[in-house]
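Q: build the 3D model from these lines:
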Amino acid sequence: MAVAQELYGVPASKLDSFVAQWLQPTREWKEEVLETVQTVEQFLRQENFREDRGPARDVRVLKVLKVGCFGNGTVLRSTTDVELVVFLSCFHSFQEEAKHHQAVLRLIQKRMYYCQDLMDLGLSNLSVTDRVPSSLIFTIQTRETWETITVTVVPAYRALGPSCPSSEVYANLIEANGYPGNFSPSFSELQRNFVKHRPTKLKSLLRLVKHWYQQACHPGPSRPDQQCSRRLQMGHSGSAGQPVSETGLLL
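A: All right, here's what the predicted structure looks like:
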C-alpha cells in the first residue's frame, strides 16, 4: 500500500489531487459503512421503547439524524466513527431532556441486547459515556469486510420545527440553564445543513483541516504544536496527548 504524502509538503496547486487521492473515501467503502449503520437506524425507528412507568411511557422516535462527517459529507477515508442524533417524543422541553436523558439512554441500551439484527453485526462494547452530552456508544462490523464501526447515539429534544428557529427557542434554551454542550444535539440539524449543501471545494478544505488536525494530535519532527491544534476542538477536551475522535471535532 502506498504511503500518503505529507500534507506539509504539498503545494497549493496540488491540494485538490491530494484530497482526491488520500483523503476522500471510495464510494464503495462509504456505502458499505452507511448500509451497516442503516441497521441501527431501522432499530431506532421501529423498536418499541415504551415502559409501564417513568419518562418512557410513551416514546416515539420522531427522527434519526446522521450528523458529523457522515451527515454533512466531509468524511475522511478510513473514518469509522458514525454519530446519530435521535429526536424523541418523550422530551417536550430542554428541562425534560436533561431530567430524563440518562433513563432513556439506559432503556435504549437494554433494548439493543434483544435486537438480533444488531447481534448479527457483532454488537459489542455497548456502554453509556460520561461525555457532554452523555451518549450510547458501541461497535458493529460491516457485512462484507467485517470492518469495525463505532456508533454513537445521542437522544435529544427536537426544539426546531421545519422552519427557521424562533427567538422563543433560544429563550427557552437560556432558561434551561444547562451545562455547556448539553443541548447542542437539539441544533444538530442546523449544524449539519450548514455544511451539507455547500460546494465540494469547501468540503475539501474541511477535509484538509481535519487531516491536519489529526496529524497535529501526534506531534513529531516538523509537525505543528499540539496545543495550537486543540483550538479546533468543539467544547470537549481530550486528555493531554490523546487524539480527539472525528465526532469531537467542530465539523
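
Q: please count neighbours and contacts with C-alpha atoms only from this point.
A: Noted.

Q: which other residues reach the helix or strand hosting Ile140?
A: Assigned by DSSP states H and E, Ile140 belongs to strand 136-141. Under the contact criterion Cα atoms under 8 Å, 6 or more residues apart in numbering, strand 136-141 has outside partners 36, 105, 109, 118, 121-129, 147-154.

Q: I'd like the structure of this one too, to check against the first:
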Amino acid sequence: MALTRELYATPASRLDSFVAQWLQPYQEQKVEVLEAVQTVQQFLREEHFEGDCGLDEKVRVLKVLKVGAFGNGTAVRNNLEVELVAFLSCFHSFQQEAKHHQAILSLIWKKLLCRQDLLALGLKDVEITQGDPEALVFTIETRRTAEPITVIIVPAYRALGPSVSNTQPHPEVYVSLIEAQGYPGYFSPSFSELQRNFVKYRPTKLKSLLRLVKHWYLQAHHPGSGRPHPQCGRRIQMGHSRGEGLPVPETELLL
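A: Okay, here's the model as predicted:
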C-alpha cells in the first residue's frame, strides 16, 4: 500500500513524474517480456490445428493481436500479463465461434505442450479458464531473468475483416452480433482491434491517467487475492455486489 499512499499525497503537477518513476515498465523488462511472448505468437502463426471437433478444415491462425495493457501501451511495471487474440480461419460467423470455441482451445493446448521452444521457456500451469469467453492461460519465463509471464490466448472470429480502419464497422456486423445472442462480452475479442486502437493512438497524458487508475485499483480496491480474470488487463471491473463482494461490470475501463 506504500505506493498508494504516495499517490494520494502527490499533487497534480507531479503526477507525470509519479507515473514515470513508479508505474512505467522498465525498458529492459518490457523488451524481455515481448521477446518471450513473440515465441508464443510464432507458435500460433506456424501451427495448423486439427482434430475431432466437428470441423472439416485444418485450422490456421489468420492474425495474432496483442491486446490489453501491452497492446495499447498502458502496461504497469511488474504486471507481467499479456493477452493475445488469435483470429482463426475456421470461424466464419459468431455462431461458429460459440459452437467450436472450447474445442479449439483444447486443440491449441495439445499443440502447445509439444512445442520445444515454449517448453524451453518454462511452460507450466496450462489451464482453460472459465469466463465470457473462455481462454487458455499459461506461464512462461523471460530468457535472461526468468521472470514469470502470464500469457492468455483467446480464439476469435475475425468479424471486422482483414483490415481495421478508424471508421465505424459495417452495420451488418452488429446485426450478426445481435442475432448470435451471445452472453454480454462473449464476442468482445472479435472487436479487440478497435478497442486496442482506441487507446493505443491516444496522447501520453491519457495513457498515464489509465496507468494511475489501474494502479489505484490493483493496490487498493482489488476484490481478492487470487489471479484476476484473464480480461482484467483489457477491462477492469470496478463495481461490487452487495452480497458477496465480487466484481460486477458496472463500470468498464479500456485498460
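
Q: after superposing, what score do the chains get?
A: Scored against TM-score structural alignment, normalised by the length of the first structure, the superposed chains reach a TM-score of 0.86; 234 aligned residues with a Cα RMSD of 2.5 Å.

Q: mean deviation of the strand holding Ile140 of the first structure from the second structure?
A: On superposition with the second structure, the mean distance recorded for strand 136-141 of the first structure (mean Cα distance after the TM-score superposition for the first structure) is 0.3 Å.

Q: got the contact list for whichever helix or strand comes after that strand?
A: Per DSSP H and E, the first helix or strand lying C-terminal to strand 136-141 of the first structure is strand 148-156. For strand 148-156 of the first structure, the external contacting residues (Cα under 8 Å, 6+ apart) are 33, 37, 80-88, 91, 97, 101, 104-105, 133-142, 183, 185-186.

Q: quick one on the thing from earlier: and the strand holding Ile140 of the first structure with strand 148-156, angle?
A: Here strand 136-141 of the first structure runs at an angle of 150 degrees relative to strand 148-156 (axes from the mean of the first three to the mean of the last three Cα atoms, to 10 degrees).

Q: just the element for the residue most central in space within the first structure, please.
A: With distances taken as Cα atoms, centre = their mean, Glu83 lies nearest the centre of the first structure, 2.7 Å away. Here Glu83 of the first structure sits within strand 81-88, counting by DSSP H and E.

Q: could you do Glu28 of the first structure as well?
A: Since the elements are taken from DSSP H and E, Glu28 of the first structure ends up inside helix 27-46.

Q: list the buried ones in whichever helix or strand comes after that helix?
A: For helix 27-46 of the first structure, the following helix or strand on the C-terminal side (DSSP H and E) is strand 61-67. Under the neighbour-count criterion of 16 or more other Cα atoms under 10 Å, strand 61-67 of the first structure has 61, 63-67 buried.

Q: can you list contacts of strand 61-67 of the first structure?
A: With Cα under 8 Å, 6+ apart as the criterion, strand 61-67 of the first structure contacts 41, 44-45, 71, 82-89, 188-189, 192.

Q: re earlier: buried only: go through the contacts of strand 136-141 of the first structure for me.
A: 36, 105, 109, 118, 121-123, 126, 128, 148-154.

Q: so where do the strands sit in the stretch 101-250 of the second structure?
A: 124-129, 135-141, 148-156, 235-240, 247-254 (DSSP state E, counting those that start in this stretch).

Q: tell me roughly how far the longest one lies from the first structure on average.
A: Just to be clear, that refers to strand 148-156 of the second structure. With mean Cα distance after the TM-score superposition for the first structure, strand 148-156 of the second structure averages 0.3 Å from its match.

Q: check which residues of stretch 238-247 of the second structure are buried.
A: For stretch 238-247 of the second structure, burial by neighbour count (16+ other Cα under 10 Å) applies to 238-239, 247.

Q: equivalent analysis for stretch 186-204 of the first structure, please.
A: Neighbour count says stretch 186-204 of the first structure has 186, 188-189, 191-192, 195-196, 203-204 buried, by 16+ other Cα under 10 Å.

Q: count of neighbours near Arg179 of the second structure?
A: I think there's a mix-up here, since residue 179 of the second structure is Glu and not Arg. Around Glu179 of the second structure there are 10 other residues, counting by other Cα atoms under 10 Å.

Q: gap between the equivalent of it over in the first structure and Thr150 of the first structure?
A: Taking TM-score structural alignment, Glu179 of the second structure has Glu175 as its aligned residue in the first structure. Distance check for Glu175 of the first structure against Thr150 of the first structure: by Cα to Cα, to the nearest Å, it reads 34 Å.

Q: where along the stretch 151-255 of the second structure do the helices fall?
A: 171-180, 192-200, 204-216 (DSSP state H, counting those that start in this stretch).

Q: what's the closest of the ones you listed to Pro25 of the second structure?
A: Using Cα to Cα as the measure, helix 204-216 is the one of those that comes nearest Pro25 of the second structure, at 10.7 Å.

Q: find me the equivalent region of the closest one in the first structure.
A: Using TM-score structural alignment, the residues of the first structure aligned to helix 204-216 of the second structure are 200-212.

Q: closest to Leu249 of the first structure out of the buried residues of strand 61-67 of the first structure?
A: Using Cα to Cα, the buried residues of strand 61-67 of the first structure come closest to Leu249 of the first structure at Val67, 11.6 Å.

Q: look up how far Ile140 of the second structure lies from Thr150 of the second structure.
A: On the measure of Cα to Cα, Thr150 of the second structure and Ile140 of the second structure end up 7 Å apart.
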